[in-house]
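> With the input below, show me the fold.
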Amino acid sequence: MGLTSQTFLTVLTLIALAVSVLVLWLWPRAAGKGLLPLAARIGLLAVTQAGILAVLLVAANNTFGFYSTWNELLGRASSRQSLQPGPEGGERVRALTVKGQESVGLKGTREKAGQVDRVEIRGPVSGLSMDGYAYLPPQYFQKEHASEKFPVVVAITGQPGVSKNLITQLKIPQVASSAIMAKEIRPTIYLLVRPSVVADRDTNCTDVPGGPQALTFFGQDLPLAVSEQYRASDAVGSWGAVGNSTGGYCALKLAMTDPARYGAAAGLSADYFARQDGKTGDLYAGSKAYRNENDLTWRLEHMPPPPVSLLVSTSKTGEENYEPTLKFAAAAKPPARVTKLVRDEGGHNFQTWREEYPVVLRWLDKELAARK
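Model prediction:
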C-alpha cells in the first residue's frame, strides 16, 4: 500500500475511528484508583492520539509532498534509474537547403569574388518556410580561412517583393563583393530574403496571435538555419540586418528585439510601425498593448533602450517617413544609438535605395567590427 495512496489514508482514518470508539467503550472499565487503572487510562489516551496523529501526518504529506514512497520516508534509495531512448527516427530535415548557385555577374571565381547560393529555409520552430539567396565572400572558400567564422547581414526586401530584387535591383551581392575585394569591408555572409513568409499576406515580421509566427521565423528559425549550413559567427552582436520599406521595419525590429544577436541594423525608407490593412489582416488580435510593442518608436519611448546601433534613411522631399524618422531618432536613449542618413531629395524607390546601399553596407561593417 503506497505511502501517498488514498487507500492508505482511508484505512488509517477508519482505524483511528475504530480506536476512538474502542477507547470510549473501555474507558469506564479503566476507572478506579491505583497504578494499574491509571496506566490503563494513559495507554488508551496514547493509542487514541497515535491514531489521530497518523491520519494528520499522512494527510499533510499527501498535501505538501514531503515523501513520495516508504523508502524515502525510511531514508533508503527509492528506485533505480535507467535511460530509455525513444524510437529511432528518420534523418532530420535540414533547416537550410542549398538548391544551387545563382550567376549574378561577380568579377571572378568564388575564391576571388565569392558565390551566391540559392537557398530554401524551413523553420522548425515557426513551421514557416521561404526561399532566398546567400552571398558567401571569397575568403569563405580560401584555404587560409577554412576554419574562420564570418559575420552575417540579413538583407530584407520590401513588401510586396521577391528576394531576387536584392540582386537584380539593389545589387547587394555585387556591391558587397566589390567592397570586400577592395578591402573596404570585412568578409561577410549576406542572406537575401523577402519579409513575407505567408503567401498573399503581409505579416510585417510579426508573431500574429493565433496566426503566422513571422518574427519567430526571422528571429529563431533563420539564424538556426544559417548557422547549421554555413560558418556563421556566433559572437554576441555579430549579426546585422538591413532592409528597405517594410524590410527596413523588419530589420530594425530584429535588432531591437534581439540585441544579443543583432548588433546593428539599418532601415531605408522604413516604416516604424506595422500598418494594418486588407493585406495584413488583424496582426494584434485587437490588443492595444501588443500593437504598442510592435511600434518601434513607442518601444524607444517606453521600454528600456536596447544596446544596438541603428541607421535610418529618409529624404527631405519625396518621402512620407521624414517626420516619423526624425521622431524615431529623437526617441533613442543610450545605449541605443540612431544614425540618420538624410537626402535632400529622393523617393520610395529602387533608385534611391540603390544609391544608399553602398554607404549603408560600409556603416554596418564598421558597427559590427566595433563589437569584436
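
> can we go C-alpha only for contacts and neighbour counts from here?
Will do.

> Assign the closest residue to residue 170 other than its chain neighbours to helix, strand or coil.
Spatially, and ignoring its direct neighbours in sequence, residue 170 is nearest to residue 354 (5.0 Å; CA to CA, 6 or more residues apart in numbering). For residue 354, the assignment made with DSSP: H, G, I helix; E, B strand; the rest coil gives helix.

> go on, residue 153?
strand.

> Was I right to think it contacts residue 237?
No - using CA atoms under 8 Å, residue 153 is not in contact with residue 237, being 11.1 Å away.

> Let's compare: structure for the following, please.
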Amino acid sequence: MSLTSPVLVWIVGALAVIVPVGLIVVWGRGPGGLGGRLLRLVGVVVCQVLAIGAVGLYANNEYGFYTSWGEVIGESDAGGGAIDLTGLVPGNGSQGTVKTITVRVPGAKGPEAARLPVLVWLPKQYDELRNRLTKFPTLMVLPGQPSTPQAMFNGFGFAAQATQAIDSGKVPPFIAVFPPLMIDAPRDTECTNVPGGPQAETWLATSVRQQVIKRFRSDPSGARWSSLGFSTGGFCSAKLLLRSRTEFSAAVSIGGYFDAETDSTTGDLFGGSRQLRNENSPIWLIKQPPQRQTNLLIVASKTDADTWKPGATYADTSQMVTQSSGIPGVATLLLPRGGHNYSTYKPTLPQSLVWLKQVGAL
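Now for the predicted structure:
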C-alpha cells in the first residue's frame, strides 16, 4: 500500500485506538509471571508504535515529506529516481495529462545527479485540434523542502483545481511544470547557485525553462512565465521573480519565507559572503532600485508558525509586506488562521491562479 494512501492513515489510526482499548480489556486476564509481564510490555510498545505511526503518516500527508517507502529508509527519489505518475490525473483525460522529462543539473556532481525528472502537466485543451499551433502560458510550481513534485501536485489537488478554473473561464489553459528542489540530496540548496557547487537557481530559471520550451508548446516569452511555490518553494518563487525578471513576470509565494536560510540542512550556501546572502533574499532584493512593477502575491496564514523551517512564519511575512509597501504590483492574501500544511493553503490555489491571470502572466 502506498505510503501516502489515505486508507493507510485510516487503518493505522483505527488500530491506534482499537489496540489500546483491547489491551486494557485483557490486561488482568493474561498469564502471570515473567511471561505475562513481557506480553504486556510488548502490548504497550505496539500501542506506542501505532500512535506515533498514525501521527507520522498524517503529518507526512499534510507536509509531503516522503512519497514512497523507499524514501523513508533512505532510498530517496530526490536524487534522480523516476516520478510515479500513477493516480495523479484520471485516465480519461478529463483533468489533463501528466508527463515527465529529464533535465541536466548544472554544476551537479556524480552520475546520479546529472539528470533529474521534472513533472509536466498539460491541460486537456493542449491536445485539441483547434490549439495545435497555440503557445501556452506556463506556470512553474515549486514544492516545499523536503518534498517532491508529485507530493505538491497531490497536496494541492492541482489537476482538479486547475481544470475547474480553466473550464469555468476564470483562467486560460496553461502548462504547469513541477521541478524538484532537492537537486543535491539530501542538501537543501534554497534554490541558490552555490559557489563551487550545484547551480540550483540556474537549474530552475534556465535549464528547466529551456527544456520545457523546447519540448512543449510553451510560450517562450518571459511575460508568459510565472512561478508559484509552497514553503521553501514559496521562497524560491519570490526569488526567481526578483532575480530573473526577464524569464518570469509574476510569482506567488504560499506560506513562504523571504530571507535565505542557512542551517545544518543547507551548509554554507554563500561562501561566507554577506552580500551574496543578501542577493539571494527576497526581503533584501525587493528594496533594491529601481523599484519597478513587481507582480508578487504573498499568501500566508496569520497563525502559520512552521516549526520545520523557523523562518517561514507570519512574522517573516509581515516583515516582507512592510518592506514591499508602496511597490506597485505586490499583493497579499492573508488567512485568519491555519497551520503550515496543505489543508490550510490548498483552497488558495484558485485565487492565486486568477491573480496570475489578472496581472497578465496566464
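
> picking up where we left off before, my guess is the residue nearest to residue 170 of the first structure contacts residue 171. True?
Yes - between residue 354 of the first structure and residue 171 there is a contact at 7.5 Å, judged by CA under 8 Å.

> still on that earlier bit, need the contact list for the residue nearest to residue 170 of the first structure.
Shown in contact with residue 354 of the first structure (CA atoms under 8 Å, 6 or more residues apart in numbering): 169, 170, 171.

> Just the buried ones from the residues you listed, in PyMOL syntax?
Selection of buried members from the contacts of residue 354 of the first structure for PyMOL, criterion 16 or more other CA atoms under 10 Å:
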select buried, resi 170+171
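
> Just give me which of the contacts of residue 354 of the first structure are shared by the second structure.
By both residues aligned by TM-score structural alignment, their matches' CA atoms under 8 Å, the contacts of residue 354 of the first structure still in contact after alignment to the second structure are 169, 170, 171.

> how about the second one, what's its match in the second structure?
With TM-score structural alignment defining the correspondence, residue 170 of the first structure maps onto residue 156 in the second structure.

> which other helices and strands contact whichever strand or helix holds residue 22 of the second structure?
Using DSSP states H and E, residue 22 of the second structure falls within helix 6-26. Counting contacts by 3 or more CA pairs under 8 Å, 6 or more residues apart in numbering; DSSP states H and E, helix 6-26 of the second structure packs against helix 33-63.

> State the span of the first structure onto which the following helix or strand past the helix it packs on is aligned.
Following helix 33-63 of the second structure in sequence order, the next helix or strand is helix 69-72 (DSSP H and E). Under TM-score structural alignment, helix 69-72 of the second structure has no counterpart anywhere in the first structure.

> Give the aligned range of the helix or strand harbouring residue 47 of the first structure in the second structure.
Take DSSP H and E as the rule and residue 47 of the first structure turns out to sit in helix 35-64. Under TM-score structural alignment, helix 35-64 of the first structure has no counterpart anywhere in the second structure.

> which residue is nearest the middle of the second structure?
residue 143 (1.4 Å; CA atoms, centre = their mean).

> what do we get in the first structure for it?
By TM-score structural alignment, residue 143 of the second structure lines up with residue 157.

> From what I see, its match and residue 250 are in contact.
No - using CA under 8 Å, residue 157 of the first structure is not in contact with residue 250, being 9.5 Å away.

> which residues do these two both contact?
In contact with both residue 157 of the first structure and residue 250: 195, 243, using CA under 8 Å, 6+ apart.

> What's the match for residue 217 of the second structure in the first structure?
By TM-score structural alignment, residue 217 of the second structure lines up with residue 231.

> Burial check on the residue nearest to its match when sequence neighbours are not counted, number of neighbours?
Closest residue to residue 231 of the first structure apart from its sequence neighbours, by CA to CA, 6+ apart: residue 149 at 4.8 Å. Residue 149 of the first structure has 18 neighbouring residues, counting by other CA atoms under 10 Å.

> got the contact list for residue 149 of the first structure?
Neighbour list for residue 149 of the first structure: 231, 232, 233 [criterion: CA under 8 Å, 6+ apart].

> and if you look at residue 178 of the second structure?
Counted by CA under 8 Å, 6+ apart, residue 178 of the second structure has contacts 118, 119, 120, 140, 141, 142, 143, 149, 150, 153.

> what do you get if the cut-off is 7 Å, keeping everything else the same?
Residue 178 of the second structure sits next to 118, 119, 120, 140, 141, 142, 149 when contact means CA atoms under 7 Å, 6 or more residues apart in numbering.

> now do residue 135 of the first structure
Per CA under 7 Å, 6+ apart, neighbours of residue 135 of the first structure: 115, 116, 117, 173, 189, 190, 191.

> Now do the same for the residue lying closest to it once chain neighbours are set aside: helix, strand or coil?
Closest residue in space to residue 135 of the first structure, ignoring its immediate chain neighbours: residue 116 at 4.3 Å, by CA to CA, 6+ apart. Secondary structure, three-state DSSP: residue 116 of the first structure is strand.
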